[in-house]
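Student: Got a predicted structure here, sequence first:
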Amino acid sequence: MSRPADRSGSFRSLRVRNYRFYAASNLVSLTGTWMQRIGQDWLVLQLSGDNGVALGVVTALQFAPTLVLSLYGGVLADRYPKRRMLVATQTLMGLLALLLGVLVASDGIALWHVFVLAAALGSVSAVDAPVRQAFVAELVGPDLLVNAVSLNSTIFNGARLVGPAVAGLLIGAASGDTAPAFLVNAASFAVTIGALLCMRPEELHATAPVARGRGQLREGLAYVWSRPDLRLAMGLALVLGTFTFNSQVTIALMAREVFGLGAEAFGLLTTCFAVGSLSGAFLSARRSARPLQRFLVLAAVAFGLLSIACGLMPTFWSFAVLLVPTGAAGLVFAVANNSFVQLGVDPQLRGRVMALYFTCFLGGTPVGAPLIGWISERFGAPWGFVTGGTVAVLAGSAAAAWLARGRRVRVEAGVVPPRLQLHVSPARTPAEAPGGHSTG
């Protein structure tokens, strides 16, 4: 039987009016966010004298609040109307971007200002992220959730494609002044707030709010711990999020230290990574079912191998070209892992589970970003890529070994067309095991 027309196509979620508002405004806002990220990284390098550790520290400060606040953001997402919460968080983030832009434009900026504002932005984002992720399910319902998550990643990486390039051009045209990037980002939040206010609440697939009570955070943690499949996804998110997803540090250092180039080249390299991520998002949008665990493992290993190869590239253009498949592999893993978690949880617990997921995925950045920055500073920028890639390969291999317990595993590889497939048979019963016997 053919699938209904309104449930087919890579862009099927866009047929939902509320999601169209969300997607369009998200594209504008995320473009501004990527402009701010490029501007912030470049500003830190300007103020610190190209210090890789300082770049890692500001990234850590922006993501450190995730460790503390994201889980409580998940509790709030399950307890209160998500749309209203997003209006509040988006307003606060817009005001913080405006303050940073004014400080830079008035020549009153100092490095400690960037650190403080990065931490403040991270605090608001830590609450915003789990609410936003849980809100997607309310926008489209369970049947379109995988497609909506993939389209969100497409939008995110489309913005990453445009934002860094525009930021690099703006900074270059302003003779190194990063203020325009921050001011544009501040204005972009108004678009998201307007879209949220224009949505039709009666068309949302809202779940019944969870009543305020004791132990709700512990309940979410216990639920995840009781599910081996969720533990696997959380573990991969923690390890790769900590050590491998650090392109904001590694690409900036490669541009300045290895190739000796300016903001325009940095923006171009980030755009190359985004082109690959966008391609990975389009590929992911074709999926309609929950990914398999072995797919997560293969995606993690592929991302790690390509990251190692990036660090070994000898020229600017070879590095730029390889960033494309690397970005694609990273995005395929991220979307698959996110979808795997969202489609495997009780809707009443989705906010808390997604909060834990983002705590794992982003919470390790305060450790990983400075560490990768220090390794790059001490041994050379390429080692940031090599270290992160090696950790991803080891994590994927460990996960594969864990999945293979009591199972027959077969790997198929091909060159034309390129493919890598992992076949895992069901676990053998004691009677099927060598030397085993039946007790029935």
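Tutor: That came in fine, so what should we check first? Note that the coordinates shown come from a computational prediction; the quantities given were computed from them, not determined experimentally.

Student: going forward, measure contacts between C-alpha atoms and count neighbours the same way
Tutor: Noted.

Student: do you know how far the closest residue to Ala265 other than its chain neighbours is from Ile375?
Tutor: Closest residue to Ala265 apart from its sequence neighbours, by CA to CA, 6 or more residues apart in numbering: Ala255 at 6.8 Å. Using CA to CA, to the nearest Å, one obtains 16 Å as the distance from Ala255 to Ile375.

Student: again with Arg410
Tutor: 36 Å.

Student: So those two - more neighbours on which side?
Tutor: The neighbour comparison of Arg410 against Ile375 (other CA atoms under 10 Å) goes to Ile375, with 19 against 10.

Student: Hmm, Phe385 and that one touching each other?
Tutor: No: Ile375 lies out of contact with Phe385 (CA atoms under 8 Å); the separation is 9.9 Å.

Student: Second structure for comparison follows:
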Amino acid sequence: MASDLLQQIGIWIRNMALLYFVVAQTNGDPIAVSLLTVAEYAPIFIFSIIGGVLADRWRPKRTMIIGDLLSLLSIAPILWAVQAGYWQAVFVAAGVSAIVSQFSQPSSMKMFKRYVPDSQVGSAIAFSQTMSSLFIIGGPVLGTFIYTRYGISFSLSSLLVLFALSALCLSLLPKSEPVDRTERTSVYAEWKSGLGYVKGKRQLLVLFGLFALIALSAGLIQPLEIFLITERLQLPEASLQWFTAVSGMGMLLGGILAGVLSAGGHLLGKERRILLLGTLVFGAATIVEGLSLWPFLTGSMRLMTGVLLAFMQTVMATIMLTSVEERYVGRINGLFTPLFTGFLLLGTACAGVYMHATSLTFVFITSGLILGAASFVTLGLRSGPALAPGESVAVVPRAPGLEAE
């Protein structure tokens, strides 16, 4: 968690610094800002699957430490290039950081699976969700303060210290045992084995569908939130930050509540009911947001959806971790990440065109209806423990020589 905290600080300092720096260097050129987004998202599709497979091959502790060290080493030449006047190097910084995270994140999930008992997974994920929510609220403020006060060079230099401290924290984790591999297999064969594993696990197939619909719904409305503020509520653009903060506060409260209930075992066996009601209410709240003309009502819906989102993320992550054998965690994570990102970007790409063809309100209604459709997908989930006592894991095709770690 200490490593996650340091990385979250670094991520927000980096994101805000790169954004403001690119805007300043290009006089607000939207193409340059878009290229920065491409540099952050493109590696997810290229390296996420590979990173997931390799995370199942390599020792997770070593992989995460190497990831932090590579991030540290990559920042130094980029910092030099920026100071020398080659400001375009910041695009390389964004791309390298995104690539490294595709290897570190699956390894982090493997460590989670290995050392956190299934009965405590919900509480641990809720705690992690709470920390992320705090940074949703305070991260932009921190990143903006560091950049505006000290500039791009200091912002990038601070990453060197943060990544070094993160690697030091990770070195205190228990030593990872080497993977027992009696026969070498290709990355493609192991990726195919991961797909076979997903096909044999109904819980995972349902979660794939649920993630896709939630991502599509979110992608449709995320780029249009500014218009909700200016057109529906008749407020200045700067007011968007307060509604974002309200949403973050809802996620914070939801994370705390989910953690308390998970610790008491009150969520066990109620996963399907929580996701069913959560998607239905989430969809209804999204429609109300699109129809609302009153800031208080819109803010109330933002708070509610924040709480629901934290609950749903905790439940979905818990189901995934408790449904997957450790040796497949990296590959499954490597499949989920591009799936969610792909549908999110699909919704984002369609949002502007769809709004021009219909209306802002209709886009929000569509987003809410997609969440309503997601509620039907949750009916395919099985509540309770992913593997009942004595139950064997479904036998699925896998690459020869792929042994448990």
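Tutor: Happy to help now that I have it. Keep in mind that what you see is a predicted model, and the values were worked out from it rather than measured.

Student: What would you report as the TM-score here?
Tutor: After superposition, the two chains reach a TM-score of 0.75 (TM-score structural alignment, normalised by the length of structure 2), with 370 aligned residues with a CA RMSD of 3.9 Å.

Student: Outside of the one helix or strand Leu230 of structure 1 maps to itself, list whatever touches it.
Tutor: Following DSSP states H and E, one finds Leu230 of structure 1 within helix 228-243. Contact with helix 228-243 of structure 1 is made by 224-225, 293, 296, 300, 337, 340-341, 344, 357, 360-369, 372, 387-389, 391-392, 395-396, 399, as judged by CA atoms under 8 Å, 6 or more residues apart in numbering.

Student: That one: which residues count as buried?
Tutor: 229-230, 232-243 (16 or more other CA atoms under 10 Å).

Student: likewise stretch 109-116 of structure 1?
Tutor: For stretch 109-116 of structure 1, using 16+ other CA under 10 Å, the buried residues are 109, 114-115.

Student: can you check stretch 349-362 of structure 2 too?
Tutor: 351-352, 355, 360-362.

Student: Show me the residue at the heart of structure 2, geometrically.
Tutor: Thr337 (7.6 Å; CA atoms, centre = their mean).

Student: From Thr66 of structure 1, how far out is the counterpart of that residue in structure 1?
Tutor: Per TM-score structural alignment, the equivalent position to Thr337 of structure 2 in structure 1 is Phe358. Phe358 of structure 1 sits 8 Å away from Thr66 of structure 1, going by CA to CA.

Student: Please apply the same query to Val297 of structure 1.
Tutor: Val297 of structure 1 is 25 Å from Thr66 of structure 1, where distance means CA to CA.

Student: When these two are compared, which one has more neighbours?
Tutor: Thr66 (30 against 25).

Student: and the counterpart of that one in structure 2, what element?
Tutor: Using TM-score structural alignment to pair residues, one finds that Thr66 of structure 1 aligns to Ile44 in structure 2. Ile44 of structure 2 is part of helix 30-57 when elements are defined by DSSP H and E.

Student: and Pro314 of structure 1, how many neighbours does it have?
Tutor: Pro314 of structure 1 is flanked by 12 other residues according to other CA under 10 Å.

Student: Likewise for Asp177 of structure 1?
Tutor: 18.

Student: That one touches Leu169, doesn't it?
Tutor: No: under the criterion of CA under 8 Å, Asp177 of structure 1 makes no contact with Leu169, lying 10.8 Å away.

Student: Could you check how far the aligned partner of Leu252 of structure 2 in structure 1 is from Leu305 of structure 1?
Tutor: Here Leu252 of structure 2 is matched to Leu278 in structure 1, going by TM-score structural alignment. According to CA to CA, Leu278 of structure 1 and Leu305 of structure 1 sit 19 Å apart.

Student: who has more neighbours, the two?
Tutor: The residue with more neighbours, out of Leu278 of structure 1 and Leu305, is Leu278; 27 against 20, by other CA under 10 Å.

Student: Remind me which helix or strand the more buried one belongs to.
Tutor: helix 263-285.

Student: got the buried residues for the following helix or strand past that helix?
Tutor: Following helix 263-285 of structure 1 in sequence order, the next helix or strand is helix 293-311 (DSSP H and E). Judged by neighbour count (16+ other CA under 10 Å), helix 293-311 of structure 1 contains these buried residues: 293-294, 296-311.

Student: shared neighbours, Ile375 and Phe385 of structure 1?
Tutor: Counting by CA under 8 Å, 6+ apart, Ile375 of structure 1 and Phe385 have no contacts in common.

Student: picking that back up, buried stuff in the helix holding Leu278 of structure 1?
Tutor: For helix 263-285 of structure 1, using 16+ other CA under 10 Å, the buried residues are 263-285.

Student: for structure 1, what's the longest helix?
Tutor: Assignment by DSSP state H gives helix 17-48 as the longest helix of structure 1.
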